[in-house]
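> Please work out how this folds:
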Amino acid sequence: MNKRNRYLLIPAALLSIAAISACGTNSSKDADIALRVAYNQWVGSAGLFIADSKGYFKDAGIDVKLIEFASPTEATQALLSDNVDIALTTLDTAVMVKSNEASKNLKVFSLTDLSSGADGIVADKDIKTIADLKGKTVAATIGAVNHFLLDHALKQAGLSESDVKLSNVAPEQTGPLFMSGKVDAAVTWEPYLSQSMAKGGNLLFSTKEAPDLIIDGMVASENLIQDHGSEIRKLVDAIDKGTQFYYSDTDEAATIVGEKLDASKDDVKSMMDGVKLIPQSEVKLKMTDGLSSLEQHAQDFSSFFLDKKLIKNDIKAPDLFDNFLYQ
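Predicted coordinates for the structure are as follows:
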């Protein structure tokens, strides 16, 4: 199991179609509802998988139906068309959706995990620093979050995209392309980072140095938050219980997650080396005292997408978040 599906983009035209489509709505205030939660196969959703497997949702008195999609993109499209109520997605996806959706007023209301070393830039052994990338060929995916990571690292080194030769390839091809010797460097993720370094590559930059740069959370419509805030709170608490279980009984937890991802227990543990599941005690800090930092990351994504002509409208980052759970 790798991470390639997290790097897919959302075509604006599809968002426009999805935004005006409405079927199977589940946002009325009537009594109990079954919360339909969209997810894709990503190890950072471990808390969700464990909560479902261990019966934590049932214990909390809520009915939760997990619906799998191929990527955060597809999960979000299902949210826009009312086929699900909540989507686990990446912050960059949420920003792009917010820019294009017209009526749902989608909100990021909680966080689940962040990349803490699972994504990075690897280069030939003779390339020692990001500054050394000047004039070199770097594999990335234009408009994807790996492209954003490259842009961030270059700026920190006083360079820009024009200082490198960008080889635009599909996200899952960047690491293998580097290992085949066809490019000087690549922006990729685990397991490709470790595989590349095992072959003599240098890790120039990773999300360990920018841990809030690639972050995942939960998104819902403003109406669902207003009408079913208590159920959402129970959902988040149950997922948090799953997160805590991962760190308290990692062997059993990794087995549960592996069953969901079609991966071995050891593979799950390896994938988790560069991922941090965020307990709600830390989410609260990020969504209150640290909210301005999250908003800045969201605004940076928006500016990046706008500059690359992937979106037509810049977002107002404060409108993207709703921290009602942490008031």
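> Every contact and neighbour count from this point should use C-alpha atoms.
Fine.
> Can you tell me the centre-most residue of the protein?
The residue lying closest to the centre of the chain (CA atoms, centre = their mean) is T90, at 2.7 Å.
> The closest residue to that one other than its chain neighbours is in what secondary structure piece?
Nearest residue to T90 in three dimensions, chain neighbours excluded: D216, at 4.3 Å (CA to CA, 6 or more residues apart in numbering). Using DSSP states H and E, D216 maps to strand 215-221.
> same thing with V257?
Assigned by DSSP H and E, V257 belongs to helix 250-261.
> Buried residues, that helix. List them.
Buried residues in helix 250-261, counted by 16 or more other CA atoms under 10 Å: A253, A254, T255, I256, V257, G258, K260, L261.
> Identify the residues contacting the first one.
Contacts here follow CA atoms under 8 Å, 6 or more residues apart in numbering; on that basis A253 touches I50, F245, Y246.
> can I assume the second one sits in a strand?
No: the secondary structure assignment for F245 gives helix rather than a strand, going by DSSP: H, G, I helix; E, B strand; the rest coil.
> Can you report how many residues lie near it?
18 (other CA atoms under 10 Å).
> Could you report the separation of it from F49?
From F245 across to F49, the span is 11 Å (CA to CA, to the nearest Å).
> could you point out the longest strand in the chain?
Criterion DSSP state E: the longest strand present in the chain is strand 106-115.
> between that one and strand 215-221, how many degrees?
160 degrees (axes from the mean of the first three to the mean of the last three CA atoms, to 10 degrees).
> Contacts for the one helix or strand K284 maps to, please.
Assigned by DSSP H and E, K284 belongs to helix 280-287. With contact meaning CA under 8 Å, 6+ apart, helix 280-287 is reached by S110, L111, D237, D240, L291, S293, L294, N323, Y326.
> compare with the first, here's sequence two:
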Amino acid sequence: MPDQPVRPGSLIKVFSLLLAAALVASAIYLIMKKTPVYKPAPEVDELKSKGTESENVPIGSVFKPYEYNPAERLPAVDGAGNYRWDHEKIVRFSYNLWPGWLPVIAANRGARATRDSVFYGKYGFQVEMVLMDDPIAALDAFADGEIHTLWGTVDMMVLLAPRLLKDSRSAPRIVQQINWSSGGHGIVVRRPIKSIVDLKNKTIVAPRDSPGEYYLMTLLLSAGMRPSDVKLEYTTTAFEAAAAFLMDRKIDACVSWAPDMYRIPRKVSGARILSSTKDTDRLIADVYAVRADFVRDHPDIAKGLVAGIFEGMELLKQNPELPAKWMADAFGMKPDEILALRSDVHPTDLAENVQFFLNSSHPANLEQAWKNASNIYRRMGRIRATISFDQVVDFRFLQQLQQEVTLDH
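Take a look at the predicted model:
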């Protein structure tokens, strides 16, 4: 049969398919590679000279601010506020057993509401820190208006947002990043597991819908594995996951975070930490969200909360021992244990928050973190559709604080 001439239309189709395949492959690589390029990149000359600090700043970073007003994209809040509030003006701030909340403890001078805090002294309200290690309990309390803020990580907020957005009043407004996990989340394994690929067909216990599970899924996908390649057993909290690993020798690996992650190898012969977020680069971002109706009704308090926590970061640098004692009292731990956990988190100051929330060109900003988590959880079947990050992110207070710092200098 004589050779058939190649039609231009066929070439275009082939080229289009090849291009699409290349784009998909590139996207998967960026999302799943083991050490994502997650580094804060503030404009050092601009921000550091204004009294803020930052680390790991790429030379030649370009700051390209988002050019929209969050108020124009965030869902409008309908109806009267539906949250607990009275004349004492006490913000109920939820948090979990995690050393990253030390700056809030420092600013508040402990976990209890007090007029000796930075929040009351400078901004006229008090903060009661409510320890809620169970994320579902925290979610329910937030939805019911029993607490004003919801602790979590960006990947957790991807999962929680769909439920909370059903009521415009409880819609989450992510206003501040507290820290990056830099060793505090990890995977503990028994012998003879030596690598991520060795987890294939192994039984792993993990807190469901947690940053630990997100970390595990990222590592599995990075190693060319699928979630179905491992046998997952779920718990509600990291503490329960650690307890299950200790009690059942049939469980090969445990996903947990500090401090439980460090206690397991001391109690189980041959157990060790296979991998932690110290091995990755800016993967898990700890944030908190404020109820939308509360932000609408009390924007000054929301702003004061953000500003006060930044001041807590500075107080923590100056005198870490006292906040460590306050957190130890709240957690039932020793102050020295809390101090030892500080290296597991990297607090994010105003400069780094500006990059995370406001710099649209930063490779490790909130938008990219949101998309990465959405892609993984959609692939796992946890979410049906992706909610755009601008439906939950409110960076107005960071903008205002940045402008005030500029004016002060």
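> Isn't S71 of the first structure up against N40?
Yes: here S71 of the first structure reaches N40: they are 5.2 Å apart, a contact under CA atoms under 8 Å.
> tell me the strands in the stretch 1-150 of the first structure, going along the chain?
Along the stretch 1-150 of the first structure, counting by DSSP state E, counting those that start in this stretch, strands occupy 34-40, 63-69, 86-90, 106-115, 119-123, 137-140.
> To M197 of the first structure, which of those lies closest?
strand 119-123 (7.5 Å; CA to CA).
> mean deviation of that closest one from the second structure?
By mean CA distance after the TM-score superposition for the first structure, the fitted strand 119-123 of the first structure averages 1.4 Å away from its aligned residues in the second structure.
> what packs against that strand?
Applying 3 or more CA pairs under 8 Å, 6 or more residues apart in numbering; DSSP states H and E, we find strand 119-123 of the first structure packed against helix 145-156, strand 185-189, helix 192-198, strand 202-206.
> One more pass at 6 Å, please.
strand 185-189, strand 202-206 (3 or more CA pairs under 6 Å, 6 or more residues apart in numbering; DSSP states H and E).
> so which of these is the most packed in?
Across those, averaging neighbours per residue (mean count of other CA atoms under 10 Å) puts strand 185-189 on top, at a mean of 30.
> From D151 of the first structure, how far off is F304 of the first structure?
9 Å.
> For the two, indicate the residue with more neighbours.
F304 (18 against 15).
> would the more buried one count as being in a helix?
Yes: under three-state DSSP, F304 of the first structure sits within a helix.
> ok, it to T76 of the first structure distance?
Separation of F304 of the first structure from T76 of the first structure (CA to CA) stands at 20 Å.
> Equivalent analysis for A210 of the first structure, please.
25 Å.
> Show me which of the two is the more surrounded one.
Neighbours around A210 of the first structure and T76, counted as other CA under 10 Å, are more numerous at T76. The numbers are 30 against 15.
> The nearest residue to the more buried one once chain neighbours are set aside: what's it in contact with?
Among residues not flanking T76 of the first structure along the chain, A87 sits closest, at 6.0 Å (CA to CA, 6+ apart). The neighbours of A87 of the first structure, taking CA atoms under 6 Å, 6 or more residues apart in numbering as the test, are V37, A38, A75, T76, M218, V219.
> switch to 8 Å and redo it
Contacts of A87 of the first structure by CA under 8 Å, 6+ apart are V37, A38, Y39, P72, A75, T76, L79, M218, V219, A220.
> corresponding residue for it in the second structure?
Under the alignment (TM-score structural alignment), A87 of the first structure maps onto L150 of the second structure.
> How much space separates that match from E88 of the second structure?
Using CA to CA, one gets 21 Å for the distance from L150 of the second structure to E88 of the second structure.
> How about R163 of the second structure?
Relative to E88 of the second structure, and taking CA to CA, R163 of the second structure is found at 30 Å.
> Over to D390 of the second structure?
Relative to E88 of the second structure, D390 of the second structure is positioned 33 Å away (CA to CA).
> now swap in D408 of the second structure and tell me
From D408 of the second structure to E88 of the second structure the distance is 31 Å (CA to CA).
> Fine by me, thanks again.
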